[in-house]
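Engineer: Just to be clear, the model below is a prediction. Sequence and coordinates:
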Amino acid sequence: MITCVVDYTIDPSKIAAFEEFARRWIDLVNRNGGTHHGYFLPAEGASDKALALFSFPSLAAYEAYRELFGRDPEFIAADAVRDDSSCVVRYSRTFMRPLLPPDAAP
């Protein structure tokens, strides 16, 4: 299993647009071979940080999902929410592997 952690810097005045962007990507990841663990948004005080975590069974499965970027109309529409609203200032991706409790299934 591989987990992608996306670290976002967002425009706090455009949180509603970011939430719409996030909802679309949760659905797209889940429908295209991954498991989305959610977006984590600012809860208290002023903050411009958000995180997303989602997993795929393998790097090859993640790469198959990435093949849809810029080609699939739903992927293009989801990115348009981000681009048209400028709700994301910048982001970076890190790939990690989970270390789970012995009784947890990956």
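Structural biologist: Sure, I can see it. What you see is a predicted model, and the numbers here were worked out from it, not measured in a lab.
Engineer: Please count neighbours and contacts with C-alpha atoms only from this point.
Structural biologist: Noted.
Engineer: Secondary structure element holding residue 37?
Structural biologist: Element membership for residue 37 (DSSP states H and E) is strand 35-40.
Engineer: Below is structure B, check it against A:
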Amino acid sequence: MRDAQTFIYLDFIGIELYAKSKKNPNWSEFQFIGTVIDETKYTLRVKNEDHSKIYIKDQYMFRSWIDQPNGIKKMIEFDGTKIKGNPENRIKLIRKKNRRKLH
């Protein structure tokens, strides 16, 4: 289950994303870019209809919707620099955060 606190630490494969470029003024609004099909340390490969494109994480702001337990969808907006790194390493950070809360 994905929630707002742990969303940026999880794997993004299968998530539909909207993006806004930080550097290109033509991308002033969020645009639907597609569904993530692969993720590396610095990039996201996104498939939209019949083609795929690679987005460099730290050059974009991203937005996605997640389902809440009460059936309502919640919008999450995050900077691409926060998701830089391998997904398996980000998942380990969740465990570290939870251990810190226990003490």
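Structural biologist: Yep, it's here. Because the structure is predicted, anything quoted here is derived from the model rather than measured.
Engineer: Please work out the TM-score for the two chains.
Structural biologist: The TM-score (TM-score structural alignment, normalised by the length of structure 2) is 0.25; 49 aligned residues with a Cα RMSD of 4.8 Å.
Engineer: for the helix or strand just after the strand holding residue 37 of structure 1, packing partners?
Structural biologist: The first helix or strand that comes after strand 35-40 of structure 1 along the chain, using DSSP H and E, is strand 49-56. Under the contact criterion of 3 or more Cα pairs under 8 Å, 6 or more residues apart in numbering; DSSP states H and E, strand 49-56 of structure 1 touches strand 2-10, strand 35-40.
Engineer: Quick check: which of those strands is buried the most?
Structural biologist: strand 2-10 (a mean of 19; mean count of other Cα atoms under 10 Å).
Engineer: So which residues make contact with the next helix or strand after that strand?
Structural biologist: With elements assigned by DSSP H and E, the helix or strand that comes after strand 2-10 of structure 1 is helix 15-31. Under the criterion Cα atoms under 8 Å, 6 or more residues apart in numbering, residues 10, 35-36, 38-39, 54, 65, 74-75, 78-79, 81-82, 85, 87-88 lie in contact with helix 15-31 of structure 1.
Engineer: Going by neighbour count, which residues in helix 15-31 of structure 1 are buried?
Structural biologist: Of the residues in helix 15-31 of structure 1, 15, 17-19, 21-22, 24-26, 28-29 count as buried by neighbour count, 16 or more other Cα atoms under 10 Å.
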